[in-house]
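Trainee: Need coordinates for the below:
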Amino acid sequence: MLRRNFKHVLRNPVAVFNGLLFPVIIMLMFVYVLGDAFSVGADYVDYATPGMVLLAVCYGLSSTAVAVNSDMTKGIINRFKVMDVSRGAVLTGHVITSMLGNVIAIAGIFGTAFALGFRPSASFADWLGVIGLVLLLSFTISWFTIALGLAAKTPESAGMAGVPLVMLPFFSSAIVPAEKMGPGVRQFAEYQPFTPIIETLRGLLAGSVPTGSAIAAVCWCAGIGLTGYLWASSTFNRRA
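Mentor: This next block holds a predicted model:
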């Protein structure tokens, strides 16, 4: 399943661009082109990198949702049912493919950030925390995206289902601090799930662990991941 999914991704230039290259372009645009326009109390590349990591995770979601929905609507599941293929391997293969794609995209983000002057103060333990949180976030978002793809009726609607997740980081503290936003948007940014995840990554990379944000980030990831897994499993069992 993993090899099959990777072949499908590599044969889809739009998926490769959105998942691997576009996050780097967004990084260059905000940091290199627009960075001097933002006042965040630190070098903007240091502030923006955690948010760009989350954007890198989100920008590959639409292709995952479309791939899952295509499996359900184009008849391949019927072929798998008469073969020696575990039912769980179909969804797990998509999850692992999505996570590996996210790891490659995040590596590109960090490489670009270091080239632009990013110099974190994180210790070895802090870096382990960053890696753990990024993998947890990728695992969580992958399951939720697969659930959205399975719930959609067509591949086209599955691609649109991931758009809110792609847009959500822009209404968080990824680009600018929440306190600099207007009324209404500021409160939404403060209490939506991506903000504590970004603030935890930002704290870890700066060498300090924000306990409150870390607890909220893990709780949000656990809740979203469990919801996505249960939703995806029930929908797959019903449709397959």
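Trainee: From now on I want contacts and neighbour counts done on CA atoms only, so please keep to that.
Mentor: OK.
Trainee: and residue 108, what does it touch?
Mentor: Contact analysis of residue 108 by Cα atoms under 8 Å, 6 or more residues apart in numbering lists 20, 24.
Trainee: So it, which state does it fall into?
Mentor: Classification of residue 108 by DSSP: H, G, I helix; E, B strand; the rest coil places it in helix.
Trainee: Show me where the chain has its helices.
Mentor: With DSSP state H as the criterion, the chain has helices at 2-10, 13-16, 22-27, 44-58, 61-73, 76-81, 87-115, 124-151, 155-161, 163-167, 185-191, 194-205, 211-239.
Trainee: my read: residue 235 touches residue 149, true?
Mentor: No: judged on Cα atoms under 8 Å, residue 235 makes no contact with residue 149 at a distance of 9.9 Å.
Trainee: Between these two, which has more neighbouring residues?
Mentor: residue 149 (33 against 16; other Cα atoms under 10 Å).
Trainee: Look up the closest residue to that one, ignoring the ones flanking it.
Mentor: residue 65 (4.1 Å; Cα to Cα, 6 or more residues apart in numbering).
Trainee: Buried residues, stretch 110-122. List them.
Mentor: Neighbour-count burial for stretch 110-122, with 16 or more other Cα atoms under 10 Å as criterion, is recorded at 110, 112-113, 118, 122.
Trainee: Show the contacting residues for the residue most central in space within the chain.
Mentor: A centroid search over the chain (Cα atoms, centre = their mean) returns residue 57, at 2.4 Å, as the residue closest to the centre. Listed by Cα under 8 Å, 6+ apart, the contact partners of residue 57 are 19, 102, 105-106, 138.
Trainee: make it 7 Å
Mentor: Contact analysis of residue 57 by Cα atoms under 7 Å, 6 or more residues apart in numbering lists 102, 138.
Trainee: How about residue 144?
Mentor: 224-225, 228-229.
Trainee: I'd like the structure of this one too, to check against the first:
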Amino acid sequence: MTRRELAHWARQPVQVVVGLVFPVMLLLVFGYLIGGGRGVSGPYVDFLVPGMLALTMAFGLEGTMLAVTQDLNKGVVDRFRSMPMVSGTVLVGRAVADMLQSAAGLVVLIGVGYAMGWRPGGGAGFLAAVGLLLLFRFAMLWVGIHLAMVAGRPELVQAVQILVWPVGFLSNAFAVPASMPGWLGTVVEWNPLSATATAVRELWGAGAGGSSWAADHAGVLAVGWPVVLVGLFLPLAVGRFGRLKG
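Mentor: Next up, the predicted model:
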């Protein structure tokens, strides 16, 4: 199933390239055009790049959602019914393929960050931060897959995808929660994306930019939130897929 999804890349290279280039454009826009980082201590690029990497792990789910709904509507799932495979294998294959593309996107964005002057800490902390980013992506993929199963049709994917935007922009990807109104800062600090961004900044030697329980325990939340999301949405998606086949 994973090889099947990867084979689609060769037939849809534009979609793959756009998925890699769009986060780079956002990083350059916020780094050079908007920038500023109100309340950020130290170079803004050290704060921005980890936030953009976390934001990228939350965005770009429409490709996954479209692929799932297209399979459901083109009869592909029906052809798999006669094959000896575990229920949900199609979904797992899609998730693995998307994780490979997400890893490639991280490499590209990290390279752009280096070109902008960003210098993270190395060693085990660097690898741990990358692991947290990929863990968050894995969780978001299963959220997207479940939403695609609920939507059922490709034309509804765009409407469902809009739900991801509040998660992305109600976060500390671009600004410190302390610079926001009190209630909004609290919401932002408890955002799963914010937990990942804060933990990654700490591992890479940048300031956390917060003074709350959520900020002080960002590492715990950066692991806890994805585990909860995967534990909730993976069984829901696989269960719904199994019922469709039944």
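Trainee: Give me the TM-score for this pair.
Mentor: Overlay of the two chains. TM-score (TM-score structural alignment, normalised by the length of structure 1): 0.91; 239 aligned residues with a Cα RMSD of 2.2 Å.
Trainee: returning to that earlier point: I figured the residue nearest to residue 149 of structure 1 hits residue 143, correct?
Mentor: No: if you go by Cα atoms under 7 Å, residue 65 of structure 1 and residue 143 don't touch, sitting 9.9 Å apart.
Trainee: Could you check how far the closest residue to residue 36 of structure 1 other than its chain neighbours is from residue 80 of structure 1?
Mentor: Of all residues not flanking residue 36 of structure 1 in the chain, residue 44 sits nearest, at 7.5 Å (Cα to Cα, 6+ apart). Counting by Cα to Cα, to the nearest Å, the gap from residue 44 of structure 1 to residue 80 of structure 1 is 49 Å.
Trainee: ok, these two, which is more surrounded?
Mentor: residue 44 (22 against 14).
Trainee: Looks like the more buried one contacts residue 35 (just checking).
Mentor: Yes: counting by Cα under 7 Å, residue 44 of structure 1 does reach residue 35; the two are 5.8 Å apart.
Trainee: quick one, what contacts the counterpart of residue 221 of structure 2 in structure 1?
Mentor: Under the alignment (TM-score structural alignment), residue 221 of structure 2 maps onto residue 216 of structure 1. Neighbour list for residue 216 of structure 1: residue 196 [criterion: Cα under 7 Å, 6+ apart].
Trainee: Residue 48 of structure 1 versus residue 216 of structure 1, what's the distance?
Mentor: In terms of Cα to Cα, residue 216 of structure 1 sits 20 Å off from residue 48 of structure 1.
Trainee: Residue 52 of structure 2: how many residues sit nearby?
Mentor: Residue 52 of structure 2 - counted by other Cα under 10 Å - has 25 other residues nearby.
Trainee: residue contacts, it?
Mentor: For residue 52 of structure 2, the contact set (Cα under 7 Å, 6+ apart) comprises 27, 173.
Trainee: Compile the helices of structure 1 into JSON lines and extend it with columns for distance to residue 176 of structure 1.
Mentor: Formatted as JSON lines, these follow (distance: least, Cα to Cα, whole Å):
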{"stretch": "helix 2-10", "distance to residue 176 of structure 1": "33"}
{"stretch": "helix 13-16", "distance to residue 176 of structure 1": "28"}
{"stretch": "helix 22-27", "distance to residue 176 of structure 1": "14"}
{"stretch": "helix 44-58", "distance to residue 176 of structure 1": "8"}
{"stretch": "helix 61-73", "distance to residue 176 of structure 1": "23"}
{"stretch": "helix 76-81", "distance to residue 176 of structure 1": "44"}
{"stretch": "helix 87-115", "distance to residue 176 of structure 1": "17"}
{"stretch": "helix 124-151", "distance to residue 176 of structure 1": "21"}
{"stretch": "helix 155-161", "distance to residue 176 of structure 1": "26"}
{"stretch": "helix 163-167", "distance to residue 176 of structure 1": "15"}
{"stretch": "helix 185-191", "distance to residue 176 of structure 1": "10"}
{"stretch": "helix 194-205", "distance to residue 176 of structure 1": "11"}
{"stretch": "helix 211-239", "distance to residue 176 of structure 1": "17"}
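Trainee: circling back: need the buried residues of stretch 110-122 of structure 1 in CSV (columns: distance to residue 153 of structure 1).
Mentor: CSV is the format used below for the buried residues of stretch 110-122 of structure 1 (distance: Cα to Cα, whole Å):
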residue, distance to residue 153 of structure 1
110, 37
112, 38
113, 39
118, 43
122, 45
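Trainee: among those residues, which two are most distant?
Mentor: 112 and 122 (17.7 Å; Cα to Cα).
Trainee: circling back to that earlier point, ok, which of the helices of structure 1 comes nearest residue 175 of structure 1?
Mentor: Of these, nearest to residue 175 of structure 1 by Cα to Cα is helix 44-58, at 6.0 Å.
Trainee: Quick check: the residue lying farthest from the centre of structure 1 vs residue 48 of structure 1, distance?
Mentor: Relative to the centre of structure 1, the most outlying C-alpha is that of residue 82, 33.7 Å out, by Cα atoms, centre = their mean. Using Cα to Cα, residue 82 of structure 1 is found at 49 Å from residue 48 of structure 1.
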